[in-house]
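1. predicted model, plus sequence, below.
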Amino acid sequence: MEAIIERCAGLDVHQATVVACVLIGEADRKPHKEIRTFSTMTRDLEAMRDWLKGHGVTHVGMESTGIYWKPVHTILEGHFELIVANAHHIKNVPGRKTDVKDAEWTADLVRHGLVKPSFVPPPPIRDLRDLVRLRRSLAEALATEQNRTLKLLESANIKLASVVSQVFGVSGRAMLKALIENTATPQEMADLAKRSLRRKLEPLALALDGRLTEHHRYLLAFHLRRVEAIEADLRALDERIEEKAQPYAAQRRLLRQIPGVDDRIAVAIIAEIGIDMTVFGNARRLAAWAGVCPGNHESAGKKKSTAARKGNIHLKTTLVQAAVCAARTKGSYYKDKYHRLKARRGSQRAAMAIAHKILVAVFHMLARIVPFKELGEAFLDQQARTRTTTNLVRRLNNLGYDVLLRPKVAA
């Protein structure tokens, strides 16, 4: 193999130390090698940066080891061509393994251009990504806390969830607080219902007549405080996300044209892939990176069925959520395609296929700044009609007939 980079470095990153290997030399000669070990304290990382710059290093490669690569990347960013590689892609052959040998192997791969860089978004997108992922974690925590509250109510034989669809709505929350205070009868608590829920006053009174002890009331107050605290955090986080996502308002408006994609999903997609599609090259690479396309498993000329590829789990779940919403959008091509696939392959594979189509649309819309083109719910029927007509005409031509197609006159 011929070397293509004359001055490069490989880093073996750990929690407390970084082993750096510098290779310097022309392509047709054996390179000069220098190895040093640095601490991961900020001052030592800055010293490593200066040491690399002193050797004229242009390219630096490292593995994406947990989160330990991030502070190293932050300090070196803007000074070198950084290559953050998937650890599975640059794994050394089995044998003697040391930190020094890992650094040497990474540097040698970088020198020969054999390391495929992972996608690392620019700092503004990284900040937005952290906020969006934090919001998702908080939303999951809120759902968990609400489920704990519902289980507590069931243990006290309070059947509120059987009558009220939104237990944590305005009416439900007022009844929960009344249960905690323990100063009202079931009929009086049922009378706290608002609007259409007032039609269920008698079932509500029966549902609120349970065996709520002082222990239950303590736990219910505890859970309700937790729910309200998480909701307050979510509101504050939404304001911060809106502020960080303001520069991408035009891209958000574009993505909202896609069926199933609302403003929150549009922000989540931008936070994961950014707005510069040149880093992915084409839509197929983006789909493979996101993990919304099938894997490849071929041996001896036979292709075997495989599960979907592993990819960005945050982006994948967001796209599947959008696909499920798109399948409920009236007049949408995605809805018709989803139900056709669901009948043959099941709901999960159908949702994954629609997620793939949504991501392909996102790629082209962001790459070319073009609006979404809705094919319509009748597109597949029209396509099948055209295909059937073409096939039948070709078969008749092969049998020696001249075919003239003429639309049938309505009776």
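-> Cool, got the structure.
2. C-alpha only now, for contacts and for neighbours.
-> Noted.
3. all strands for this protein, in order.
-> 7-13, 17-24, 32-39, 59-63, 81-85, 298-299, 302-303 (DSSP state E).
4. ok, L23 - contacts?
-> For L23, the residues meeting the contact criterion (CA atoms under 8 Å, 6 or more residues apart in numbering) are 6-9, 31-34, 107-108, 111.
5. against D99, how distant is the residue positioned nearest the centre of the chain?
-> The structure's the chain has its C-alpha centroid closest to L315; by CA atoms, centre = their mean the separation is 1.5 Å. Plainly put, L315 is 33 Å away from D99 if you go by CA to CA, to the nearest Å.
6. same question for Y333.
-> When distances are taken as CA to CA, Y333 and D99 turn out to be 53 Å apart.
7. neighbour count for those two, which is higher?
-> The residue with more neighbours, out of Y333 and D99 and counting by other CA atoms under 10 Å, is Y333; that gives 20 against 17.
8. ok, now how distant is E243 from H364?
-> For E243 relative to H364 (CA to CA), the value is 26 Å.
9. more neighbours: which of these two?
-> The residue with the greater number of neighbours, taking E243 and H364 and applying other CA under 10 Å, is H364; the counts read 16 against 11.
10. you'd agree that one is up against R284?
-> No - applying CA atoms under 8 Å, one finds H364 not in contact with R284, separated by 11.1 Å.
11. dump the strands of the chain to CSV, plus distance to R211.
-> Formatted as CSV, the entries for the strands of the chain read as follows, by distance: least, CA to CA, whole Å:
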stretch, distance to R211
strand 7-13, 58
strand 17-24, 59
strand 32-39, 60
strand 59-63, 58
strand 81-85, 59
strand 298-299, 62
strand 302-303, 61
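12. another structure for you, compare them:
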Amino acid sequence: MSTKPGSTHIRHLRDLARYRFKLTCMITGEKNRAQNCLTVSNLKLDDVFSDVFGKSSRSITEYMLAHPGEIFDVAPFVDSRCKTPMEEIQAAVDGAISPEQANKLRQCLNHIDESEKHLEEIEREILRLSDKYQAALDLIRTVPGFDKNPMTAIQILSEIGGDMSVFPSAKHLVSWAGCCPRNDQSNKRIKSTRISRAGNYIKPILVQVANGLLRSKKHPEITGRYKRIKSHRGHKKAIIAICRMLLTAIWHILSDLKPYTAEGFLESRPVNKAKVLTTSQALNLLKQRGYTIKDDIVPAMN
């Protein structure tokens, strides 16, 4: 079975993965609307619960909708594993929801429940279709950030396919995904270095994975590259650089059919003899990148 992006099977998988992406965005939008209903009603559940739509918070919300204006004890609705003091939770529900906001909140919650059930059905179908590409998915999951959620690897595979022969090099894949600067210059004058608008579905996934990897200490090749670029280019360009790094790794492992290793990124780069700096120039460059220059401390002789 061909795994090129244009094949019928991978195209069907890509359509379902994109539909799942849009459905997830729609659920997030409905949750924001429901959260707004609680906020304007002075119900601060987001201050005491990490997930406003979790089991404990949802039970409290349902009781308030069924018994509007009633003062009640929240203890029976809170899970025993909740670490927030009961007094703070009780104070968080010290508000009143109007009939209009209650009706809007009920509609949002019903829509969320229906959408999540539909999302589960879509994910089951996606997992069924992705069985044919298990070998390629296993390789992608060796890349940092793609091993936790199986849907993340499937979304990447559905967009790029499993056959890297359609991309002559990793740079072609990066350009196709819209993770490289545009070539926008005229008469040696560079007009813009912004990334292109390509990759509307693959780029958000890569950015999400890259941001998650910054909190991990298991992959110094990624955090080190991010810190080097951020020091003089800023957070956004550093994140896009990590996205290029991840895509390059995916292209190589699918081309060579070998799992991800960090050795290639941790190898020392050869010295470019064409770039020569004086001592003062080198010190100024280090200062611009955020380094503090100190004199060597000579240990005292006894």
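-> Yep, that arrived. Note that the structure is predicted; figures quoted are calculated from it, not measured.
13. nearest to A250 of structure 1, of the strands of structure 1?
-> Minimum separation from A250 of structure 1 across the strands of structure 1 (CA to CA) falls at strand 81-85, 29.8 Å.
14. by contact count, what packs against that closest one?
-> strand 59-63 (3 or more CA pairs under 8 Å, 6 or more residues apart in numbering; DSSP states H and E).
15. so which elements touch the strand it packs on?
-> Contacts of strand 59-63 of structure 1 with other secondary structure elements, assessed using 3+ CA pairs under 8 Å, 6+ apart, are made with strand 7-13, strand 81-85, helix 99-111.
16. that one maps to which residues in structure 2?
-> Correspondence between strand 59-63 of structure 1 and structure 2 is not established for any residue, with TM-score structural alignment as the criterion.
17. which stretch among the helices and strands packed on strand 59-63 of structure 1 is buried most, on average?
-> Stretch with highest mean neighbour count among these: strand 7-13 (a mean of 27; mean count of other CA atoms under 10 Å).
18. what angle separates that one from strand 17-24?
-> With axes from the mean of the first three to the mean of the last three CA atoms, to 10 degrees applied, the angle from strand 7-13 of structure 1 to strand 17-24 works out at 160 degrees.
19. and strand 7-13 of structure 1, how far out from the chain middle?
-> Centre-to-centre, strand 7-13 of structure 1 and its host chain are 30 Å apart (CA atoms, centre = their mean, to the nearest Å).
20. now stretch 385-392 of structure 1
-> Averaged C-alpha coordinates place stretch 385-392 of structure 1 at 40 Å from its chain's average position (CA atoms, centre = their mean).
21. same question, stretch 90-98 of structure 2
-> Centroid separation for stretch 90-98 of structure 2 versus its chain: 33 Å, with CA atoms, centre = their mean.
22. tell me how many other residues surround the aligned residue in structure 1 for A238 of structure 2.
-> In the superposition onto structure 1, A238 of structure 2 corresponds to A350 when matched by TM-score structural alignment. By other CA under 10 Å, the residues close to A350 of structure 1 number 23.
23. got the contact list for A350 of structure 1?
-> For A350 of structure 1, counting by CA under 8 Å, 6+ apart, the contacting residues are 338-339, 341-342.
24. do the same with R133 of structure 1
-> Applying CA under 8 Å, 6+ apart, the residues near R133 of structure 1 are H314.
25. can you tell me how far S162 of structure 1 sits from M48 of structure 1?
-> 63 Å.
26. quick one: which of the two has more around it?
-> For S162 of structure 1 against M48, the residue with the higher neighbour count under other CA under 10 Å is M48, and the figures read 23 against 12.
27. which position in structure 2 pairs with the more buried one?
-> Following TM-score structural alignment, no counterpart is assigned to M48 of structure 1 within structure 2.
28. not counting sequence-adjacent ones, nearest residue to M48 of structure 1?
-> F38 (6.8 Å; CA to CA, 6 or more residues apart in numbering).
29. ok, now which ones touch the one you found?
-> Taking CA under 8 Å, 6+ apart as the definition of contact, the neighbours of F38 of structure 1 are 17-20, 44-45, 48.
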